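Student: Provide a 3D model corresponding to the input given below.
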Amino acid sequence: MTQIIYGIHPVQEALKSSHFEFEKILIGTRKPHPAIQIITDLANQRQIPIIYATKEALDGMVKGGNHQNLVGFLKEIPYATLEEVLSRWRRSGSEALFLILDGIQDPQNLGSLIRTALGCGAHGMIIPRDRAVGITPAVIKVSAGA
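Tutor: Below you'll find the predicted structure:
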């Protein structure tokens, strides 16, 4: 399932990460932010299609969010299995640090927890499949520090 992310910092951070695969990136036709050039360079390196769109088209995609003339379309957000997370930790040779979450409903809270976990060097986060917020554009935006 395609997932959108928007805003300069979230899109740029996702482009730098090998965990995210993009279908395409839409850039507004209005006066571009200087960081847009960095983003287009990263997108070109990864052979991600860039499409130019009107502000109105971008506004309609993010439904009130601050897109900063930039919307990325991600292929399915990758969730690691518990076995993959544990294997990554074992290979690291360090003491384990995992964040185990239950019932987090607010995207802002999940985004903040992801950002904190990354900053603390956590090996992974364990979140339930049901009765919890998934990875949404708001979660990605907050986790990127935007």
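Student: going forward, measure contacts and count neighbours with C-alpha atoms only.
Tutor: Will do.
Student: Now do the helices in the chain.
Tutor: Under the criterion DSSP state H, helices of the chain are mapped to 8-16, 35-45, 55-62, 82-92, 107-120, 137-143.
Student: Out of these, which one sits most buried?
Tutor: Most buried of those, by mean neighbour count (mean count of other C-alpha atoms under 10 Å): helix 137-143, with a mean of 22.
Student: what angle separates the strand ranked longest in the chain from helix 55-62?
Tutor: The residue-count maximum for a strand in the chain (DSSP state E) belongs to strand 22-28. Inter-element angle recorded for strand 22-28 and helix 55-62: 140 degrees (by axes from the mean of the first three to the mean of the last three C-alpha atoms, to 10 degrees).
Student: here's the other one to compare against:
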Amino acid sequence: MSSKQNQWIVGVNAVASSVENDADNVREVLIEAGSKNPRLIEIEEQARRKGIDVRRVNTQALDGVGGQVRHQGVVARYAAARLWAENELEALVTAAEGRALLLILDGVQDPHNLGACLRSAAAAGVTAVVIPKDKSATVNATVRKTSAGAADRIPVVAVTNLARCLRDLQKQGVWLYGLAGEAEASLYSVDLRGNVGLVLGGEATACVVSPASIAMVWSRSRCRAISKASMCRWPPA
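Tutor: Here you go, the predicted model:
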């Protein structure tokens, strides 16, 4: 297969999650030769049980694959992440039967931040994460590692025009809430039952929509997208 059809995922948690939850898309696992790390042995045994090719290789080979991402002694060749199409989002919302929870990210360009948002989203039971096709990080090896496998468990929908997508969601009955430090209402005082979309700006951007378009809620501080995503998941102290 060409490099366009495969990606490398690196790190113990990301590889272990992929082997456990999505073995059909794992092409092979490379593990550091001579390592007695119990986590690596566990990954090797589980991969072999599921029929995945496993090879023991030297550290230099792992370094060549992992690049600047710390591989922790294990990498896996994986089918390229599937980005859901914009026209599939409506079906995802419909399938949630009035309980859709969408995380809509505008301009999150740091792959570590995107991975962390996906990890929080998966833990919170988010239906799908929406990102713009342009000016946004995409799902790569860094995102997969940071997300600890969540990038392959939760639908990530890439849209051409985020503002238009939000208008379409409103027409479908999705209530949209934007996080802004200057807003007067607290997120924790808002009734989030029904179909809900949380709109978060990126590291240096505001939400793509204006306060007139959606309800703006207080997020404690003018913080970055990943901090906002974490606060959406956990109640305030």
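Student: Look up the closest residue to V65 of the second structure, ignoring the ones flanking it.
Tutor: W8 (7.2 Å; C-alpha to C-alpha, 6 or more residues apart in numbering).
Student: counterpart of the one you found in the first structure?
Tutor: The equivalent of W8 of the second structure in the first structure is I4 (alignment by TM-score structural alignment).
Student: pretty sure that match is touching F73, no?
Tutor: Yes. Counting by C-alpha atoms under 8 Å, I4 of the first structure does reach F73; the two are 4.6 Å apart.
Student: Report the separation between the residue mapped onto A80 of the second structure from the first structure and I38 of the first structure.
Tutor: Counting by TM-score structural alignment, A80 of the second structure corresponds to E76 in the first structure. Look at E76 of the first structure and I38 of the first structure: by C-alpha to C-alpha, to the nearest Å, they are 24 Å apart.
Student: what about G67 of the second structure, neighbour count?
Tutor: 10 (other C-alpha atoms under 10 Å).
Student: Looking for the alignment partner of it in the first structure.
Tutor: When the first structure is aligned by TM-score structural alignment, G67 of the second structure is paired with K63.
Student: Next: I41 of the second structure.
Tutor: With TM-score structural alignment as the criterion, I41 of the second structure lines up with Q37 in the first structure.
Student: Can you tell me how far that match is from F22 of the first structure?
Tutor: 17 Å.
Student: next one: G124 of the first structure
Tutor: 22 Å.
Student: And R88 of the first structure, by the same measure?
Tutor: 24 Å.
Student: In contact with the residue sitting furthest away from the middle of the second structure, which residues are there?
Tutor: With C-alpha atoms, centre = their mean as the measure, the second structure has its most outlying C-alpha, relative to the mean C-alpha position, at G34: 32.9 Å. Taking C-alpha atoms under 8 Å, 6 or more residues apart in numbering as the criterion, G34 of the second structure is in contact with R56.
Student: quick one: it from R55 of the second structure, how far?
Tutor: G34 of the second structure is 12 Å from R55 of the second structure, by C-alpha to C-alpha.
Student: ok so, going back, if you count contacts, what does the longest strand of the first structure end up packed against?
Tutor: strand 50-53, helix 55-62, strand 70-74 (3 or more C-alpha pairs under 8 Å, 6 or more residues apart in numbering; DSSP states H and E).
Student: For the aligned residue in the first structure for R55 of the second structure, give me its contacts.
Tutor: Aligning on TM-score structural alignment places R55 of the second structure opposite I51 in the first structure. Contacts for I51 of the first structure (C-alpha under 8 Å, 6+ apart) come out as K24, I25, L26, I27.
Student: can you redo those residues as TSV with neighbour count?
Tutor: Formatted as TSV, those follow (neighbours: other C-alpha atoms under 10 Å):
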residue	neighbour count
K24	18
I25	23
L26	19
I27	23
